[in-house]
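1. my questions are about this predicted structure, shown below with the sequence.
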Amino acid sequence: MNKKTLVIGASEKRNRYSNLAIHKLLKNNHEVLAIGTKNAEVNGIQISTELYHYKNIDTVTLYVGLKHQKEYYDYIISLKPKRVIFNPGTENSKFYKLLKENKIHFEVACTLTLLATNQY
């Protein structure tokens, strides 16, 4: 099943996990949107610095550390995704609480592992 996924913290640098996630999501036939700190392109996917109000987002996968997540709280909640994945290093109990209050499911997991084990 194709899950429209927004990668937040996307990077054009090949050694970054967000970059690997974009490649793996595409390989697994998921629609990918990406937001990062600079405009770039990864495997045909435009990384935008703009916080567009995308529709029908299934999953937001975070690659932004705790220190920089607060600026995305309202944005992510406004998208009403079915779930938010907190990849290693992005854990945030305050954000978990906000997501629960807004009835948005979240997982503390690794997107790459979920994809590799067919649990995405």
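-> Noted; the coordinates are in hand. Residues are numbered from 1 along each chain as shown.
2. from here on, just use CA atoms for contacts and neighbour counts.
-> Fine.
3. and Leu26, what element?
-> Assigned by DSSP states H and E, Leu26 belongs to helix 17-27.
4. name the helices or strands packed onto that helix?
-> Taking 3 or more Cα pairs under 8 Å, 6 or more residues apart in numbering; DSSP states H and E as contact, the helices and strands that helix 17-27 lies on are strand 32-35, strand 40-42, helix 111-116.
5. so what does the last one touch, helix or strand wise?
-> For helix 111-116, the packing partners by 3+ Cα pairs under 8 Å, 6+ apart come out as helix 17-27.
6. and here's the other structure:
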Amino acid sequence: MGKKTLVVGASLNPARYSNLAINRLKAHGNEVKAFGLKPGEVNGVQIDTELMPYKDIDTVTLYINPSRQAMYYDYIIGLKPKRVIFNPGTENQEFYNILKQNNIDFEVACTLVMLGTRQY
């Protein structure tokens, strides 16, 4: 099994990048957890609408606007992921600084491109 990944900002809409990421992460053998505003299922992955105390999260990949990220800072830090990926449109200098203070790596990158180029 690959890296256990939490998709934050998961969507049921198949045209959304977070939905594509869930599908591609699974196709690449990663265990996927998902958090979003609407409950549902994408490719066998349940989208949770409550912040769950997931264990052993390797990567958090963000698909939420920087203006909405602050309410999740403590939650994400508390998961103790190895890294956080800031997908296009989610860049957030304030959160980068918080992650650095907590010794959590981060990348400003596209999860889909990383998977496609085997850099994930």
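-> Thanks, I have the structure now. Predicted, not measured: the structure shown is a model, and the values here were computed from it.
7. returning to what we had before: average distance between the helix holding Leu26 of structure 1 and structure 2?
-> With both structures laid over each other, helix 17-27 of structure 1 and its partner residues in structure 2 are 0.2 Å apart on average (mean Cα distance after the TM-score superposition for structure 1).
8. Tyr96 of structure 1 and Phe106 touch, don't they?
-> Yes: between Tyr96 of structure 1 and Phe106 there is a contact at 7.1 Å, judged by Cα atoms under 8 Å.
9. what residue in structure 1 is paired with Leu20 of structure 2?
-> Under the alignment defined by TM-score structural alignment, Leu20 of structure 2 corresponds to Leu20 in structure 1.
10. pull the contacting residues for its match.
-> Arg14, Leu112 (Cα atoms under 8 Å, 6 or more residues apart in numbering).
11. quick one: residues contacting the residue nearest to the spatial centre of structure 2.
-> With distances taken as Cα atoms, centre = their mean, Thr61 lies nearest the centre of structure 2, 2.2 Å away. Shown in contact with Thr61 of structure 2 (Cα under 8 Å, 6+ apart): Thr5, Leu6, Val7, Val8, Val84, Ile85, Phe86, Asn87, Thr111.
12. make sure it is indeed in a strand.
-> Yes: the assignment for Thr61 of structure 2 (DSSP: H, G, I helix; E, B strand; the rest coil) places it in a strand.
13. from the contacts of Thr61 of structure 2, which is closest to Lys100 of structure 2?
-> Distance to Lys100 of structure 2, by Cα to Cα, is smallest for Val84 among these, at 10.8 Å.
14. so the closest one belongs to a helix, correct?
-> No: Val84 of structure 2 is assigned strand when assessed by three-state DSSP, not a helix.
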